[in-house]
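In: quick one, fold the following:
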Amino acid sequence: MSFNLTGSNSDVEATDALAREGNDEDQMSRGSLALAWSGVASAFFFVYIGAAMASAYGTANAIIGIILTILAYGAINAVLSKYALENRTTVAQFSRTILGTAGSSIATVIFALVAIYYAVFEGSIVAYAFMAAFGGEMWMWSLIVVIYSTPLILGGVRRFLDKLNGWLMPLYFFGLIAAVIWAGAVYGFSDAWLTHAPEVELPFTAGGPGWLATFAGYMGVWIMMMFTMDYAALGKRKDVKFHQRITFGPLFYVLAYGFSAFVGIFLTFTIPGVEVTETGLAGGIVSLMGVLGLIVIIASQTRINTANYYLAAANLRAFGERVFRVQMPNIAWVLISSVIIYLLMLLPIVEYLLLALAWQGVLVTAWVAIALTHILLARGKNQEHAAIADEHYRAFNNNGLIAWLVGTVIGFVMMILGAINPELAGIGSTWGPILTAVASSVVYAILWKTNPVSRTALVKVDAR
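Out: As a prediction, the model looks like this:
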């Protein structure tokens, strides 16, 4: 029996019934999923980016921008996590609907690359902390970091990971609190971190108020939306409300962005000589707290890198199987991604990481805007599910691809303008991500209304 999905209710219901086969008991419990996802909150990148925003735009502007970011992330991820939970769909599987199978391969490889870049960043932080504490060479410590990180996402070790994250969470949280208290006790408590403002009106502030620039800066981390979908797909449908409100909701981002930014800002303007760089804050904590500071860094980075390594390997596998038709066991893809991560750690990639992520962030922002628009427009008419095989999808979905192209071109143009003329850098960095998201969403919505045939890349489903 086959159903041609062109938008009729009966066809949609048949597809929805197919997707809802399976037992919730096969999925992760709410506690296990919440604990596993909480590891993402301990990314040292969040400590760094909060300090960077405060240094650039002033603490007051940074705080306002971060509050708006927390609210926006909570609202968007409530929608994405609900959809992923109810349909058990990952980024790779969902992308087939909005982009087609060929287009989804692009999204998948971008997701894999961004996860790899974050693994390189977080791993380099640990390697640098080891080197600051014990000396030695970066290549050696980088190898050690990759060797101990890789097994944490393999087979039975992942079951141990829930407990590991449970142990490391308080160590990370109270470790950073200890760093704040320690720094205040040694260098004195003052309101300098709260009252900081840029000494001069920097050119890039011409793009708008500092709080808006901060909000736009955090849009470069919208890869967290894609992380959310892949993790939410592991949960139980009966736990939708819990995960919307707690696991992937604003409370998580209060910890991930709010608490981390507070620590980063305080330490930056309290410890003398700390540079607001990718490794400067980590080095400052190690120099301040010694071995205890090293333990805090290792705890935080080990937790986040379990997510980075897992998502990098999973999306590399999806890309390799779909594009190159390569079938290998999961361990092979894990090892391949780990080798790539180590090789990149040998390069001075951390120095260019933010630039690379900014360019890829345009692509990610456009994808998130299209995904959110699709889900909201297709409420009650879900047409994309993990239960449907690739052969039932078109190679290309023009609606999504056109919207993605328009949004990314706008974002790239804004970035190029900033690179060509430094006086326009603020306009590009502030309005680039915002215009990318708005343009992608508006174009997709218009095409949805005017081209109903391409509302989904789904062609047919054979139900037996």
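In: could you use CA atoms for every contact and neighbour count after this?
Out: Will do.
In: quick one: the helices in the stretch 301-450 of the chain, in order.
Out: 330-345, 353-377, 398-420, 425-450 (DSSP state H, counting those that start in this stretch).
In: make TSV from those helices and add distance to Val47 to it.
Out: Listed next are the helices of the stretch 301-450 of the chain as TSV, based on distance: least, C-alpha to C-alpha, whole Å:
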stretch	distance to Val47
helix 330-345	20
helix 353-377	14
helix 398-420	25
helix 425-450	20
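In: which residues in the stretch 1-150 of the chain form strands?
Out: 2-4 (DSSP state E, counting those that start in this stretch).
In: sorry, slip of the keys, the one I care about is the stretch 151-300 of the chain.
Out: Going by DSSP E, counting those that start in this stretch, the stretch 151-300 of the chain shows no strands.
In: check contacts around the closest residue to Ile246 other than its chain neighbours.
Out: Spatial nearest neighbour of Ile246, excluding adjacent residues (C-alpha to C-alpha, 6 or more residues apart in numbering): Phe252 at 6.7 Å. By C-alpha atoms under 8 Å, 6 or more residues apart in numbering, the residues touching Phe252 are 38, 41, 246.
In: any idea how far Trp37 is from the last one?
Out: To Trp37, Ile246 is 11 Å away according to C-alpha to C-alpha, to the nearest Å.
In: for the comparison step, fold the sequence that follows:
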Amino acid sequence: MSLTQEVPPSPLRTRVVDDPAVVAEQRADDYSNHVVPLTARVGRWQLAMSYWSLLSAMVWLFYGALAASLYGTTDALIAIGVSVVTFSLMAYPFTRWSLRSGLNSTLLSRRMFGVLGGSLTALLIAATTTYYAVFESSTLAVAFQHYTPSWDIRIWYAIVVVAMLPLMLGGVQTWMAKLNAVLLPLYVVGIVAAVIVAAVRFPAASDWTSFSGVVPQEARALPGWLLASVLYMGCYLNMLMNVDFARMAKKEDEGFHRNVTFGWVFYVCLYAVNGTVGIFLVRAAMPDQPAAETGVVQAILSTLGIAGLILIVASQARINSLNYYQASANWGRLATNLAGIRINRMLLVVGTSAVAFLLMLTDVFSYLQDALTWQGVFVVSWVAVLLTHYALVPEDRAHGPEFRALRLPRVTWGLGVWVFSSALGICLVEAPGVPAALAGTAQLVTLLVSAVLYGAVILARRATERSHPDPRDEVADPEAVRAECHRCAKSYVVVEMDREAAAGNAPVCDECATASLVPGRR
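Out: All right, here's what the predicted structure looks like:
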């Protein structure tokens, strides 16, 4: 018989309205390390306009032009159609999962990879969106240098980075949607004008569908449309960004967002429209040249002149607002998860801009293909693991998986699956002597291996029980009631709160709980 009795946990200090200190703080951070409460969710068009800043990236025109350059226009168009269908189908569970749970990609993936392993999700997004910011900014600098050939390109690199800074400081809750709603019509009008002018001005425009690609049929280990579809798998990063934006949606708007904001309407515009326009412009303006990273820019400038430059400026302002938003938010999550510190988002944006400028000096176009391939392999494996979990663990679908830092291990077998499958994909691409069929479909192989291995992990797993009390059981509605954290003295929705055993089972928010796991931060 025990001589001591366990002291019961102290009652939660609750409130049914938002904590003003949290609202003020999270206006800039968009609940980067927390569950998004229902009261912070934004309207359907506000979210759509914020996320649709993706539509105007030059990289989507480039992907279409590249696929056509390699495998021919017909195979590229088939691949675009396949990609629209597959991406739309995959977006459905990600949108539903994040919207209903309010979880970002890092928190959502903790159940599969562990608290530390989930942090690699933030690293992957931060690094990739920083790289995309470098690519898009370099594209804009090249466009400006076209009219000032005597200027050192590094001058334009610096001007572009500094000029873009004020546009990167807004979030989904503030003015990101307003910026992109104003610039979207300009982008649409510009793209339509470019197509019309190219059709009239360039004789080769009428023959753009007949191009057969620079890779001859006998050198293709697999059909061209399949190889081009695998090329588009390098864009699976959109699934992670889908999660990060869908968490800001209102639950009553789920149908709209599944079909429009993140669904088939979005992917028709993103891939079918942009990809076809990219193919047409490059084949019309530069029919004798293979697609290069700067080829789309040159095609637009040669078609529209100064008006084309304005179009490129508008498109880059839109996409870089998203790139810097995602990069800064995920660098911040990484700092919180690994070091237990919070960094002001303005400092993160400035730091990301400085890193982007330094990377621009390395001639980003020289290693574009390798970078896209490597990050594509990691992203494909991440997507495969989460979709497999969604399919095989029905209890985690409705309200999201367990994500609280004190209730999960640091790493899991799922992390091992992610790392192994990604390493396998990279080896298939880089190692000498790999059969062409495997090298050309490395991302598809990675997808299948990740799904099979993680499926085996799920079937072999054992349920783990946590004995300490759960605040969710102490209130009637964990999504509506807020509870005060004993560490930061701020109140967050109970669905993310836990009891910290090392502090006498005192209530703690997930950000503070995560920081407490960092050595020396207790």
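In: care to give me the TM-score?
Out: TM-score for the superposed chains, counting by TM-score structural alignment, normalised by the length of structure 1: 0.88, backed by 439 aligned residues with a C-alpha RMSD of 2.5 Å.
In: next, count neighbours for whatever residue of structure 1 lines up with Arg407 of structure 2.
Out: Arg407 of structure 2 maps onto His392 of structure 1 when the alignment is built from TM-score structural alignment. Residues lying near His392 of structure 1 (other C-alpha atoms under 10 Å) number 16.
In: next: Phe174 of structure 1.
Out: Neighbours of Phe174 of structure 1 (other C-alpha under 10 Å): 12.
In: what residue of structure 2 matches up with it?
Out: Phe174 of structure 1 maps onto Val189 in structure 2, by TM-score structural alignment.
In: can you tell me which residues contact its match?
Out: Contacts of Val189 of structure 2 by C-alpha under 8 Å, 6+ apart: none found.
In: counting neighbours, go ahead and name the busier of Ile246 and Trp37 of structure 1.
Out: Remark: of Ile246 of structure 1 and Trp37, Trp37 carries more neighbours, 23 against 16, as counted by other C-alpha under 10 Å.
In: state the distance from the more buried one to Gly166 of structure 1.
Out: 11 Å.
In: again with Ala183 of structure 1
Out: Taking C-alpha to C-alpha, one finds Ala183 of structure 1 at 26 Å from Gly166 of structure 1.
In: and the two? which has more neighbours close in?
Out: The neighbour comparison of Ala183 of structure 1 against Gly166 (other C-alpha under 10 Å) goes to Ala183, with 21 against 16.
In: map that one onto structure 2.
Out: By TM-score structural alignment, Ala183 of structure 1 lines up with Ala198.
In: which part of structure 1 matches stretch 419-426 of structure 2?
Out: Using TM-score structural alignment, stretch 419-426 of structure 2 pairs with 405-412 in structure 1.
In: and that stretch against structure 2, how far off on average?
Out: For stretch 405-412 of structure 1, the mean deviation from structure 2 after alignment is 2.1 Å (mean C-alpha distance after the TM-score superposition for structure 1).
In: what's the top helix by length along structure 2 aligned against in structure 1?
Out: Assignment by DSSP state H gives helix 110-145 as the longest helix of structure 2. The counterpart of helix 110-145 of structure 2 in structure 1, counting by TM-score structural alignment, spans residues 96-131.
In: how far off centre is the matching stretch?
Out: With C-alpha atoms, centre = their mean, to the nearest Å as the basis, stretch 96-131 of structure 1 stands 9 Å off its chain's centre.
In: and if you look at stretch 13-23 of structure 1?
Out: Using C-alpha atoms, centre = their mean, the offset of stretch 13-23 of structure 1 from its chain centre is 29 Å.
In: give the buried residues for that stretch.
Out: For stretch 13-23 of structure 1, the neighbour count (16 or more other C-alpha atoms under 10 Å) marks 14-16, 18-20 as buried.
In: swap in stretch 361-370 of structure 2?
Out: Buried residues in stretch 361-370 of structure 2 (16+ other C-alpha under 10 Å): 364-365.
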